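Engineer: My questions are about this predicted structure, shown below with the sequence.
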Amino acid sequence: MALVGLFSAKDQEFDSKLNLLASLVEAHGGRIVSRHVQRRGVSSGGADKMGDPFSRRTLLSPGRAGEVADACQQRGVGVAVFVNPLTDHQRAVLADMFGCLVLSGEDL
């Protein structure tokens, strides 16, 4: 499984949130093969975008979404689990991009 999360640059707890999700996935018998973090407001000009709403389609930048998709395909990932809540539309778009089932930690 791949873990994915979108976090604000101000969120200093993002690593512990990923670790908590990893523990939950492993408790359900899953094996984590990759972790992907999208930090919002870290890059130059990113701080100005902190107030903008998240991407309705993917929650991720196009570059990060491509990175996750490549990792999922190369490692044969069957499920990508997001820390963030996802809409049904986001799940469908991400599943198509990643080539695997996409869940939110809330689904576990």
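Structural biologist: Yes, it's here.
Engineer: make it CA atoms for all contacts and neighbour counts henceforth
Structural biologist: Fine.
Engineer: Can you give me the separation between residue 25 and residue 4?
Structural biologist: 12 Å (Cα to Cα, to the nearest Å).
Engineer: and these two? which has more neighbours close in?
Structural biologist: In terms of neighbours (other Cα atoms under 10 Å), residue 4 is the more surrounded of residue 25 and residue 4; the figures are 26 against 19.
Engineer: Put this next to the previous one:
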Amino acid sequence: MEMLYPIFSRNNFNLRKETTKAAEFTNDETKEIIYLVPTKKEISIILNPEIVDKKAILRADKKFHSTALTQFPKEMHTGAAPIHYGYSFKFANESELDSFLYSFNRI
């Protein structure tokens, strides 16, 4: 996962917090937060649902629930209490992630 950090840095996202469940990045200019979550097959990032809802151009794969998404809103999922959630976006390689982050900063 650490090998992807330079891609975030190149696109003005700085690492703010890292746990075993996710790495939290904040954009220096826009203050947008993106989480990078570890997966085995593809690259997976999680965006704030409020941003995805505002920017109609963004199309997410699905909702992602995790206690690691501490800066995102909560909703009821399968447990007894609300949990943080966001929308996941998956990429096959580093180039796709880089292109997405570049475009994301411009919409």
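Structural biologist: That came through fine. What you see is a predicted model; the values in this text were computed from it and never measured.
Engineer: Give me the TM-score for these two chains.
Structural biologist: In this superposition the chains share a TM-score of 0.33, using TM-score structural alignment, normalised by the length of the second structure; 54 aligned residues with a Cα RMSD of 3.9 Å.
Engineer: From residue 10 of the second structure, how far off is residue 102 of the second structure?
Structural biologist: 9 Å.
Engineer: out of these two, which sits in the busier spot?
Structural biologist: residue 102 (16 against 12).
Engineer: So that one belongs to a helix, correct?
Structural biologist: Yes: the assignment for residue 102 of the second structure is a helix, going by DSSP: H, G, I helix; E, B strand; the rest coil.
Engineer: residue contacts, residue 35 of the first structure?
Structural biologist: 2-4 (Cα atoms under 8 Å, 6 or more residues apart in numbering).
Engineer: Let me know the secondary structure of residue 95 of the second structure.
Structural biologist: Under three-state DSSP, residue 95 of the second structure comes out as helix.
Engineer: Break down the first structure into its strands, ranges please.
Structural biologist: Secondary structure of the first structure by DSSP state E: the strands cover 2-8, 34-40, 79-82, 101-104.
Engineer: just checking, what packs against the last one?
Structural biologist: Yep, that's strand 101-104 of the first structure we're talking about. Here strand 101-104 of the first structure touches strand 79-82, helix 88-98, going by 3 or more Cα pairs under 8 Å, 6 or more residues apart in numbering; DSSP states H and E.
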